[in-house]
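Q: Take a look and give me a structure for this.
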Amino acid sequence: MSSTKIKPMFKFLPQGALIQDFEVAGCNIVLGFPEAALYQTPSSSYFGETIGRTNNRIANASIADVNGKTYQLARNDGHHSLHGGSEGWGKKHFKGPLFVTRHGHESIHFSLVSPNGDEGYPGTVECRVWYTCGAENGQTILDIEYEVELTGDECGETIVGLTNHSYFNLDPNAPTIAGTQVTLTTDQRLDTDADGIPTGDISKHPAVPSSGIPFTLGKDSPSFDDCFVMDKPSQSFLLDTRLQSLRKLVSLYQPNTDLHLEVLSTEPAFQLYTGEGINVPALSTADGQLVSPKGPRAGVAIEPGRYVDAQRKEWRSQCLLEKGRLWGARHKYRAWKGPLGSVD
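A: Okay, the predicted model is just below:
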């Protein structure tokens, strides 16, 4: 399985429709591996993957009252299901890349058919991913569009929710993300129990000074594995958010390299994870090339998406996909090199 290089800045792999390279000013700012086989290792930490059939955790690995039934999902995070199960979409081989025109721009397209019963989820669905790469105003741009359709006739509804799980390090020669300045658009997060399952409450995160105020990541702290909320609960959420305006979620700046990254999305929430669980040993490629190990806090993941455990009844409109409807979302990454304040 070979990667596809788009322009000079990006590489993608059919496995997981994943982002392998994201180059800014000659630096690859995403964690990854030089060949596809290494992404299949148990310690690969979801590097660059398209996460599905659902993002984040499903409590007790169970969804109830869908098609009038309860479905048991794969348990791969203690009692819970994480990132689609034991072999989520990030480990699946997508069809593609196909070079297409999307919204008037040159894009590449990946697709995946997930059969009924895949990791316990009901219904056959088709996932479609479009990447549109470019540059404007001195910035390197990557747009991602997701679409999921229930195409099978096995049932009338299912649960879905996608995101991308790239880890970013704006100082690629550094072993950790220490020194990275972070600015969040919101300081509100879902309160969770010790397993990362929401309690139902939303509160200000104690480690975030305030929305819009930058703070700096150190070698060991502050530590995040939290779902930050852009849209608080209401009676109804949009299933397809693509017609919503893109909103800035997170800004990163690394003074050592003068590299910047902004993450935007149409989604109601995002997971911020500082990578404490990264534990990739030294590996070798098929031709004997040594790949250096990567340890805790080697990168920070920003995962726009739906709420954690969005399948619960009060949030279910975020993720309940019925026959004849589409689930959709958009993300945008903007990256550039320059001193702080160099690009608005």
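Q: Please count neighbours and contacts with C-alpha atoms only from this point.
A: Will do.
Q: what number of residues lie near the closest residue to Arg75 other than its chain neighbours?
A: Of all residues not flanking Arg75 in the chain, Ser81 sits nearest, at 4.7 Å (Cα to Cα, 6 or more residues apart in numbering). If you count neighbours by other Cα atoms under 10 Å, Ser81 ends up with 25.
Q: Same check on the one 10 residues further on?
A: Other residues within reach of Lys91 by the criterion other Cα under 10 Å amount to 21.
Q: give the contact list for the nearest residue to it once chain neighbours are set aside.
A: Nearest non-adjacent residue to Lys91, counting by Cα to Cα, 6+ apart: Gly16, 5.4 Å away. Gly16 makes contact with 49-51, 89-94, according to Cα atoms under 8 Å, 6 or more residues apart in numbering.
Q: so which of those residues is the most crowded?
A: For the contacts of Gly16, the largest neighbour count, defined by other Cα under 10 Å, is 28 neighbours, found at Trp89.
Q: need the contact list for Thr101.
A: Ser107.
Q: quick one: the helix or strand it falls within to chain centroid distance?
A: Of the helices and strands defined by DSSP states H and E, Thr101 is found in strand 95-102. Between the centre of strand 95-102 and the centre of its chain there are 20 Å (Cα atoms, centre = their mean, to the nearest Å).
Q: Any buried residues in the helix or strand just after it, and which?
A: Per DSSP H and E, the first helix or strand lying C-terminal to strand 95-102 is strand 105-114. Of all the residues in strand 105-114, those buried under the rule 16 or more other Cα atoms under 10 Å are 107-114.
Q: another one to check against the first:
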Amino acid sequence: MICVIDKFNDGIDVLSMKNEKMEVVVSNFGCTIMKVLMKDKEGNVDDVVLGYDDFHQYQTRDAYLGALVGRVANRIKKGCFELNHKQYSLAINNGPNHLHGGIKGFSYQIFDYEIKDNETIEFYYLSKDGEEGYPGNLDLKVTYQLKDDTLSVRYQATTDQDTLINITNHSYFNLSGKKENIYNHQLMVKADCFACIDKDGLPTGEFRDVKDTAFDFNEFALIGERVEQSDEQLLLGKGFDHPFIFTTKENQVILEHLASGRRLTVSTTLPGAQIYTANYLDGRLGKYGHHYFERDAVCIETQNLPDAIHIEKNPTTILKKGEIYDVITSYKFEVIK
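A: Here you go, the predicted model:
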């Protein structure tokens, strides 16, 4: 069932999506996933995403805990791009680059919503022409559906002008329920290559084979055994903060925590994901009195290639007038004995 469990000023609501398997708590502020409550192999329930007790922190802090990120996720070089022979300038909010949609991207917007049935919420937002510097009125619908042990997130959008779009969810996962960091989490990513980054986290346009590197997660590997290696790219990112390019069409990323018996399987129609090991969490106070430090979670940000407008010959992040942006990512939370 779905119900409103809290209300704040300006039309901000908090909603619970609950069934026999699990509960997901979300808000129409940034379509934020605030809690994911699931059992472990002993039947104990824990919250497996990071977040805040004080809702004001979602509105004022960076790090995008649980938020929908857009109009364009990740970085755009120097906050500018050319589209249809016209130059556009965006906010510079991450070193020399534009990040996650700008100063007030979708993460900080209040969405209209409708509870469609006992499993489904539809969120709506009209991003007006010129918002954060992007062209076109972008009409966005986001559908959250909780069925059994799987949360599916579908993003659909149209525009009245050619524009850029690259939306993701920025949840920070810790399957131990934040009882430890992610060093003992096993990760599998079905990808043969990853995109290199510079010191500011921006993809350089170079792609490297994962074979014989710390980036090869085609078989399960402990994050803690990989993240501290002296690979030049890991040093630049202060850990993993890189786009991985998938080789399969479903179930591309699996995260496991054997001590609790929890497994997360991420399946998406998108071609890749930014794998980020929370390298810049700064000790801030989060839920349940926990302080959040680097390596306390891992983000699996499914998306098209970051800065595709500057890297790809035919950028996958361009949405043309008359076309429909329609992508789905699902998160399956299960217990393995």
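Q: Can you give me the TM-score here?
A: Overlay of the two chains. TM-score (TM-score structural alignment, normalised by the length of structure 2): 0.85; 306 aligned residues with a Cα RMSD of 2.1 Å.
Q: circling back: does the residue of structure 2 sitting at the aligned position of the residue nearest to Arg75 of structure 1 lie in a helix or a strand, and which?
A: Matched by TM-score structural alignment, Ser81 of structure 1 corresponds to His98 in structure 2. Here His98 of structure 2 sits within strand 98-99, counting by DSSP H and E.
Q: Also Glu225 of structure 2?
A: helix 223-226.
Q: so where do the strands sit in the stretch 51-200 of structure 2?
A: Along the stretch 51-200 of structure 2, counting by DSSP state E, counting those that start in this stretch, strands occupy 68-69, 75-76, 80-83, 86-89, 98-99, 112-115, 120-127, 138-147, 150-159, 163-164, 168-169, 172-173, 185-189, 191-197.
Q: Which of the ones you listed sits closest to Leu285 of structure 2?
A: strand 172-173 (14.5 Å; Cα to Cα).
Q: which stretches of the stretch 151-300 of structure 2 form helices?
A: With DSSP state H, counting those that start in this stretch as the criterion, the stretch 151-300 of structure 2 has helices at 223-226, 232-237.
Q: Make CSV out of those helices and add mean neighbour count and distance to Gln57 of structure 2.
A: CSV is the format used below for those (neighbours: other Cα atoms under 10 Å; distance: least, Cα to Cα, whole Å):
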stretch, mean neighbour count, distance to Gln57 of structure 2
helix 223-226, 17, 28
helix 232-237, 17, 25
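Q: For Gly224 of structure 2, find the nearest of the strands of the stretch 51-200 of structure 2.
A: Nearest of the strands of the stretch 51-200 of structure 2 (Cα to Cα): strand 185-189, 7.6 Å.
Q: give me the stretch of structure 1 that the closest one matches.
A: Under TM-score structural alignment, the match for strand 185-189 of structure 2 is residues 180-184.
Q: Give me the contacts around the matching stretch.
A: Contact with stretch 180-184 of structure 1 is made by 170, 211-218, 249-255, as judged by Cα under 8 Å, 6+ apart.
Q: which of those sit farthest apart?
A: Going by Cα to Cα, the pair spanning the contacts of stretch 180-184 of structure 1 furthest: Leu170 and Ser211, at 21.6 Å.
Q: who has more neighbours, these two?
A: Leu170 (29 against 14).
Q: how about that one, what's its partner in structure 2?
A: Taking TM-score structural alignment, the alignment pairs Leu170 of structure 1 with Leu175 from structure 2.
Q: Spatially, what comes nearest to that match if we skip its sequence neighbours?
A: Val48 is the one closest to Leu175 of structure 2 (Cα to Cα, 6+ apart), at 4.9 Å.
Q: and if you look at Leu290 of structure 1?
A: Ser284 is the one closest to Leu290 of structure 1 (Cα to Cα, 6+ apart), at 4.6 Å.
Q: so that neighbour touches Ala37, yeah?
A: No - the criterion here is Cα atoms under 8 Å, and Ser284 of structure 1 misses it with Ala37 at 10.4 Å.
Q: Right, I'll call it a day here.
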